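Here is a sequence together with a model predicted from it:
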Amino acid sequence: MSKSLDLAEGAAPDRPERHHSLRAAFTSSWGLLTPGEQRALARLSVFRGGFERPAGSQVGGAPLRTLLGLADHSLLRRDREGRFALHEVVRQYAAEALGMDPAEFGAASRAHAAHFLALAEEAAPELLGPEQARWLERLSTEHDNLRAALAWLLERRDAGAALRLAAALHWFWYVRGHHREGLALLEAALALPRVSGAARELGEYPAARARLDEALLLSQGAGARTQEAKVLHALGLNSRGLGGLEEAQAFLTRAEAIQREVGDRWGLSTSLNDLGITWLLRGEGARPPSLRGEPGPQGGHRGPARGGLRPRQPGERLG
């Protein structure tokens, strides 16, 4: 790897003088590094937008001492929160060096994808809990790394890992408004059932319905009751978006029944919320769902205490 930059330089003699000057400065710094530091710097080039120290150790094989040594050579910077980052020019040159060793490039890329898949799957349940804001911020900080990890998995055609990562990021994409990007990545990852949510947010209701119908059959065939309820809930929202309120209520009621059966409290709370909205949209004559006193996703209660507000009943006048 120590000769990689010389080889890359010789392959492009027609680059601008400024580029040669930058490369000369980097090559000089590269030559002052130990072989271990060169290997670590090259592997760290797979990161995008910086990284935390544990990630640097896991992916780059770089303990804190090595990271601080690279910072002393001005090849790595560290912010006040302790997060490390490579200047983009340094990262590109280090990536060239890494690319000259396909085995090392593959190992670093696999470690990077594995690290951020684990992070996304750790975050997924937390995004539905009281620590949602903190985890949303953490995923936002690592968004470029998550994109890079998913892009590498898609390029490698690792459908299993790509689908797992895309599914784990679904709620992050939804809450932060990355609908179009999420839709494109989910479709590339073989269109998980949750892709329909992104399509629905973009107003592509027919496309969402087609995917959801297929997803419902798959979840039912696999006996995946929790996922089946999620698909039924999404079908209800899709039908409501198309104005099919009666069909929407039927789908949501089926989702509610399964969520009660499997004990999915978060899913139940969202289905009851959307059942209530659908009931209100249907107006007079529609039978209201039992919304009072239902448990919320964290074990609280969504319904009002005695004397609190409640949905207005059909025909009831405001007093």
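Thanks, I have it. Everything numeric in this text was worked out from a predicted model, so none of it was measured.

use CA for all of it now, contacts and neighbours both
Will do.

right, and residue 154 touches residue 188 too?
Yes: shown here, residue 154 and residue 188 form a contact pair, counting by CA atoms under 8 Å, at 7.2 Å.

Could you name the helices and strands sitting against the top helix by length along the chain?
For the chain, the longest helix by residue count, based on DSSP state H, is helix 102-126. Counting contacts by 3 or more CA pairs under 8 Å, 6 or more residues apart in numbering; DSSP states H and E, helix 102-126 packs against helix 35-44, helix 53-60, helix 88-99, helix 132-141, helix 143-155, helix 159-175.

Next up, a structure to set beside the first:
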Amino acid sequence: LAVFRGGCNRESARAVTGATLPLLAGLIDKSLVRRRQATAVARYELHEVVRQFATEKRQAERPASDSNGIPTSGLAQDDAWLAHYAYFYQLAATAKQNLHGNEQLHWMLVLDEEYANLRAALDRCLRTKDFARGLQLALLLDEYWYTRGYHGEGLQRLLTFLQANTISLPALAVANGYAAAAILAIAGGNYMAARTYLEQAVTPLRQQGKQVSLARALRYYGLIALHEADYPAAEAYIAEAVQLADAVHNPYEAATSLSHLAEIALIQQEHGRAQELGEQAVQMLRTIADKNQLAGSLRRLAQAELHQGQLAAARRNALESLLLNNEVGDPRGVAASTVMLATILAADAAWPAVAQLLGAAATLLTQAQATLLPADQLVHDETWGRLTTAWPMFQSHFDAGRQALADRRTPPYDLEWMQVLVEN
């Protein structure tokens, strides 16, 4: 049981260690294990002193280094850690398969609960120089890292495995790894690094005919071009991504790319086209029940509707976007939706509410160490300019908004006060 971090449930205890329920009950009776039940599934955890003792004993029996101090190679040297890795690899693989459908929230919460164990598995792969297993597990967590705002951690872990010994790693895994690193770098605002990573991903993906992965990588190239205000290049990359996704019948990738095309149209003030693209994306995402990406597409649609004078629809879609982002736990998405709502309220000159919402968004972005996407940043800057010009006394309300979310660093946030501001 010492291989677990953050505890285990009955299923993982049996799968990894062979521990039965009577055995766990006996350990509880002896005060070696504690049982806690914050959710429907009970978790079991060694008391920390016991865990440290057990860990030291295992290390003495199975040293991590040979007599010359050279680390042993790979998890295969340790049956318990290999079983731990195998269990949590399969859990992460199942989660990834379900992150674009109606089970999305459930599996995000499963990954939340087991994240300490997933981190432990990654750390062990690094310590034992088992880079191939480490990279394969990291690739299953890229979307989780992106959604939860763990951009820096995810990027660092991916690069550690990719750059440790790429010669021995499968070429496709390396290509997918650099593509995953690219979107995490983009989320952190490091577009130059993202381009470098993509240069190591696109050619192998083309050569191996991996259409979905290639569509994703081209979409990332489009986001970089969008940031650089090279709109023709951005549209070309993302349009090709749509074609590839349609060809292999992948509605998630197609809808995500359509939403980015709507973003480009908005920046170029093609509001009618942006609304049409946004509506297509929203319809597709509602069909597959992907709440996370649906939230982003709703925000883009709300922005187009606002420019078309459809304030009620814009408010409704932006509010739904906010609540969905909060439900799936995307802090950057919550911030962007908050900015969108502030912009909608600015149309009614509701400056105190606008200031509070922009303050809350600033706190969210600071906590997540994230930047807004170009279209969202443009909306923010325009609304900020209007606020500071029209209502110079904004500072106290802005500070109140910043403070409103300061005590909660991760989603879900208490957003009831925002709903009251918007609905009133």
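That came in fine, so what should we check first? In this text the structure is predicted, and so the values were computed from the model without any measurement.

before we move on, back to that, mind putting the helices and strands packed on helix 102-126 of the first structure in TSV, distance to residue 207 of the first structure included?
Compiled in TSV, these are given as follows (distance: least, CA to CA, whole Å):
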stretch	distance to residue 207 of the first structure
helix 35-44	40
helix 53-60	38
helix 88-99	39
helix 132-141	28
helix 143-155	22
helix 159-175	18
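
Residue 376 of the second structure and residue 334 touch, don't they?
No: judged on CA under 8 Å, residue 376 of the second structure makes no contact with residue 334 at a distance of 11.6 Å.

Who has more neighbours out of the two?
Set residue 376 of the second structure next to residue 334 and count neighbours by other CA atoms under 10 Å: residue 334 wins out with 29 against 22.

show me the contacts for the more buried one.
Applying CA atoms under 8 Å, 6 or more residues apart in numbering, we find residue 334 of the second structure in contact with 321, 322, 323, 325, 326, 361, 364.

swap in residue 45 of the first structure?
Residues in contact with residue 45 of the first structure (CA under 8 Å, 6+ apart) are 86, 91, 92, 94, 95, 98.

go again using 7 Å as the cut-off
Applying CA atoms under 7 Å, 6 or more residues apart in numbering to residue 45 of the first structure gives the contacts 91, 94, 95.

what residue of the second structure takes the place of it?
In the second structure, the residue paired with residue 45 of the first structure according to TM-score structural alignment is residue 2.

quick one: that match from residue 265 of the second structure, how far?
Going from residue 2 of the second structure to residue 265 of the second structure by CA to CA, to the nearest Å gives 54 Å.

Kindly report the same for residue 256 of the second structure.
As judged by CA to CA, residue 256 of the second structure and residue 265 of the second structure stand 14 Å apart.

Out of the contacts of residue 334 of the second structure, list just those in helices.
The members of the contacts of residue 334 of the second structure that map onto helices under DSSP H are 321, 322, 323, 325, 326, 361, 364.

Output those residues in CSV, with neighbour count and distance to residue 144 of the second structure appended to each entry.
Putting those into CSV (neighbours: other CA atoms under 10 Å; distance: CA to CA, whole Å) gives the following:
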residue, neighbour count, distance to residue 144 of the second structure
321, 31, 19
322, 28, 19
323, 21, 18
325, 27, 13
326, 24, 14
361, 27, 21
364, 26, 18
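
Dump these to CSV, plus distance to residue 242 of the second structure.
Listed next are these as CSV, based on distance: CA to CA, whole Å:
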residue, distance to residue 242 of the second structure
321, 23
322, 26
323, 27
325, 24
326, 28
361, 31
364, 31
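
circling back to that earlier point, next one: the match of residue 45 of the first structure relative to residue 57 of the second structure, how far apart?
Residue 2 of the second structure is 10 Å from residue 57 of the second structure, where distance means CA to CA.

before we move on, what about residue 296 of the second structure?
The span separating residue 296 of the second structure from residue 57 of the second structure equals 50 Å under the rule CA to CA.

who has more neighbours, these two?
Of the pair residue 296 of the second structure and residue 57, residue 296 is the one with more neighbours under other CA under 10 Å, namely 26 against 13.
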